[in-house]
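J.: pasting a predicted model and its sequence here:
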Amino acid sequence: MERECIEEGLPTTRPLLLDAQPTPNTIHEISNFNRAARDSSIASVLFLSTFIAVCGSFCYGCSVGYSSPAESGIMQDLGLSLAAYSVFGSILTIGGMIGAIISGKIADVVGRRRTMLLAELFCTPGCLAIAFAKDAWWLDIGRLLIGLGAGLLTYVVPVYVAEITPKNLRGRFTSAHQMLTSCGFAFSYCIGNIISWRTLALLGSIPCLLQLLGLFFIPESPRWLAKRGREKEFEASLQHLWGKNADVSVEAMDIRDIIESFQHNSEGNALDLFQRRYRYSIIVGVGLMLLQQFGGNSGVVYYSSTIFAEADFSTILGSTALAIISVCDRVYLV
């Protein structure tokens, strides 16, 4: 019949669009469009969740950089001796050590989000205790509380961000933890030169409060939910992070396989690390961490204003230079 139509000069009954075949460029454009649509749905939730998480990193950075610009003001206003202020500066490390020891267990038992919530329940009162302190005891208690919270945050924040992020974005998103820590440190160093130590402590509580409130609006880590056997919540959290229209079946299967493999291969205990075959790795790993701490980096950071003053160098200029170097270093690594 088509032949007769052609012979009579009439159009064929077959639509021309059915004969058109997609070109490679068309397929590539469609693929890019679908990927962009998917990434946009992921980005809105991921950016919010990551931002709320790294507010804790910023809080930690502020606490690390606090003692140097606040030193002269605190010693003058409260009449602290050098020894008493040294206790105030160093007690953050003691609290951080305690928090770091228990951080892994707490994060596994109560979840990543609740661990960050617990950390801010330490950090926020700690900042306020310092801001309204009347003597050295309030300063030390506040600093210790911040250390406890910081010890929890330095573990759970990068873990949470890594667990909610797709593989192709994981490296860039987890680097935000170190970046915001350096930004918090630089903030304290720069702003602390022009405001009082009480105001600086109050400003340090803002990211704590922001994370404290924001934690109620972000999902729990899907990997932790899957590890705890909460399947419905696991899929709902993953779907929320990836977008309503995204297919999360492949990612969910990968997470389940990884957790099953981990649980199958984690039947040992901490004493297994002392076996002869692990001796070299343990010595190198722990040795590098010890050398880093024995390098005196914390002492320089906590009391740099005194170091610059003793060297007859401008405290403001030196602190600002350290802040810029810290941020530039993290930007380069990212």
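T.: Cool, the structure landed. Numbers count the residues shown, from 1 in each chain.

J.: going by C-alpha atoms from here, please, whenever you check contacts or count neighbours.
T.: Noted.

J.: where do the strands sit along the stretch 1-150 of the chain?
T.: For the stretch 1-150 of the chain, applying DSSP state E, counting those that start in this stretch gives no strands.

J.: all helices for it, in order.
T.: Ranges of helices in the stretch 1-150 of the chain, per DSSP state H, counting those that start in this stretch, are 2-7, 24-64, 67-78, 82-110, 112-131, 136-164.

J.: mean neighbour count and distance to residue 287 added to these, as CSV?
T.: Listed next are these as CSV, based on neighbours: other CA atoms under 10 Å; distance: least, CA to CA, whole Å:
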stretch, mean neighbour count, distance to residue 287
helix 2-7, 11, 84
helix 24-64, 19, 23
helix 67-78, 19, 28
helix 82-110, 17, 17
helix 112-131, 24, 29
helix 136-164, 25, 20
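
J.: any chance of those helices in JSON lines, with distance to residue 175 too?
T.: Listed next are those as JSON lines, based on distance: least, CA to CA, whole Å:
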{"stretch": "helix 2-7", "distance to residue 175": "65"}
{"stretch": "helix 24-64", "distance to residue 175": "10"}
{"stretch": "helix 67-78", "distance to residue 175": "25"}
{"stretch": "helix 82-110", "distance to residue 175": "20"}
{"stretch": "helix 112-131", "distance to residue 175": "18"}
{"stretch": "helix 136-164", "distance to residue 175": "8"}
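
J.: take the one below as the second:
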Amino acid sequence: MQGFSSEPGTHGPVTEVPPEGMRRIYRWAAMIAVGGFLFGYDTGVVSGALLFVTDDFRLSPTEQGTIVSVLLVGAMVGALCAGRLADALGRRRAVALEGAVFLVGTAIAATAPAYWTLLIGRVVLGLAVGAASATVPVYLSEISPTRVRGRVLSANQLMITAGILVSYLVDLAFASSRDWRLMFALGAVPATVLTLCCLLVVPESLPWLVRRGRWRQAREVLDRVLPPEEASRVVARLRNEVPGPRRKPGEEPERPVGWRTLLTPGVRPALAVGLAMAVIQQFGGINTIIYYAPTIIEKTGLSASNSIFYSVFIGVINLVMTVLATRLIDRAGRRTLLLVSLAGMALLVALLGLSFIAGWNSELSLVCMILYIAAYAGGLGPIFWVLVGEVFPPRVRALGSSTATTANWIANFVVSQAFLPLAAAIGQGQTFLVFAVICFLGLLFVARFVPETKDRTYEEIDAALQARFGGPGGGRGEAKEPARRG
């Protein structure tokens, strides 16, 4: 298996990882991806818990909305700080700290005696959700062999959708007892697993260790996935290839990168793709359906009880299609799945909007909604997180991921706050037509600017980006991309 990521400048200089080494890499990826599960669980569980919190604390509509949206505000801050944190502490310690913050936020929310305490708990959870959403893709990218990098990175989205589905099922299981505190409290289980796995099992990212001259620890990581002689050979080569003057053992070989680095000509194409895909993923309308699915389904004429049931069904579709995307992403490629996904989303959300405007039967509206979610989960949903881990240069990968993820959370917040007022002003069907136009514009952006990243090292990805953006070696939109490697 080609490409265990150890070289600062590429995704994969190691030519062969034995099966036992690959099994370890997959285990590490699964443990770190629990951060994605918590992302999904803590954003989804509030939809059912809020029904009973509202009765206990006698919340106004504004207070109900704040309980939901304040997590998004915390996530913006958490994502913005995550890049610096991951560069300073290392990827493993950063994720362990985020797991601890999940535990603190869960404890505050589950034991909250009043509205304001619950609000604080949701803010703390938001900080952890945002930070994890930025850090997890970076770690997954840096441990991934080239040929399965898409599959490993999409594990993050797979766990997000699993977390959302589990949160819906937990809400359904405890709805009869009205125990909203237990709904929140169960999030402590995966948070504990994440923290302990990061502290006791998962190793540090190899590129992070190499860039800081921590050769003994780097060798220990390599020994866990490679035969001893191969690990020695890789370490010797890396010592010769790391740029810069010779340094004493343990000496830090590079200074922390700043935000301005993202605006340099060599990084700008990656930043443009990261920011644009972050906005397209949210402005395409997906979270209006995830957050407001029961409300939207009720508008089709179905009862409230049926609305809750279909919300769980939507969660199942979301998970199943994400599993399918995970299987296809290293075969069909990122770009192909993105184009098909956005085309399907544009068509289906347009039909959903027309079904409301024309008053078509509720079953047709529900089918459009489910197929729209399937189109999203089979492409745009997981591939955004894959691209965030692939397009940025290794030295600024954490900072770039942090920036793109922050933009994603800002767009999430804007859409969530604007959906109901916009639907009230111009109509729910017309609002879905706006989402259809955005999906179509996203399709055009991907067709013009997003290269294929499947089976490519960072240098090949960068060359393709520069070509598409007219940078060095490129030419005004002609994608003079390197040939794909088998």
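T.: That came in fine, so what should we check first? Everything quoted here is computed from the prediction, not taken from an experiment.

J.: of all the helices of the stretch 1-150 of the first structure, which one is nearest residue 314 of the first structure?
T.: Smallest distance to residue 314 of the first structure across the helices of the stretch 1-150 of the first structure (CA to CA): 12.5 Å, for helix 67-78.

J.: okay, and that closest one goes to which residues in the second structure?
T.: Counting by TM-score structural alignment, helix 67-78 of the first structure pairs with residues 46-57 of the second structure.

J.: once aligned to the first structure, how far is that stretch on average?
T.: Superposing on the first structure and averaging over aligned pairs (mean CA distance after the TM-score superposition for the first structure), stretch 46-57 of the second structure comes out at 1.6 Å.

J.: if I look at the counterpart of residue 158 of the first structure in the second structure, how far off is residue 383 of the second structure?
T.: In the second structure, the residue equivalent to residue 158 of the first structure is residue 137, according to TM-score structural alignment. Distance of residue 137 of the second structure to residue 383 of the second structure, given as CA to CA, to the nearest Å: 11 Å.

J.: thought residue 53 was touching residue 208 of the first structure, still the case?
T.: No: using CA atoms under 8 Å as the test, residue 208 of the first structure is too far from residue 53 to be in contact (10.3 Å).

J.: burial count for the counterpart of residue 170 of the first structure in the second structure?
T.: By TM-score structural alignment, residue 170 of the first structure lines up with residue 149 in the second structure. Other residues lying near residue 149 of the second structure total 28 when counted by other CA atoms under 10 Å.

J.: coming back round to it: ok, which of the helices of the stretch 1-150 of the first structure comes nearest residue 279 of the first structure?
T.: Here helix 82-110 is closest among these (CA to CA), at 21.8 Å.

J.: helix 112-131 and that closest one, what's the angle between them?
T.: Calculated by axes from the mean of the first three to the mean of the last three CA atoms, to 10 degrees, helix 82-110 of the first structure forms an angle of 160 degrees with helix 112-131.

J.: just want the angle from helix 82-110 of the first structure to helix 136-164.
T.: Using the same axes, to 10 degrees: helix 82-110 of the first structure against helix 136-164 is 30 degrees.

J.: the first structure: which residue goes with residue 219 of the second structure?
T.: Using TM-score structural alignment, residue 219 of the second structure sits opposite residue 235 in the first structure.

J.: show the contacting residues for residue 7 of the first structure.
T.: Counting by CA atoms under 8 Å, 6 or more residues apart in numbering, residue 7 of the first structure touches no other residue.

J.: ok, residue 288 of the first structure to residue 298 of the first structure distance?
T.: 16 Å.

J.: and those two? Which one has more around it.
T.: Shown here are residue 288 of the first structure and residue 298; by other CA under 10 Å, residue 298 has more neighbours (17 against 12).

J.: and that one, what helix or strand is that in?
T.: Using DSSP states H and E, residue 298 of the first structure sits within helix 297-302.
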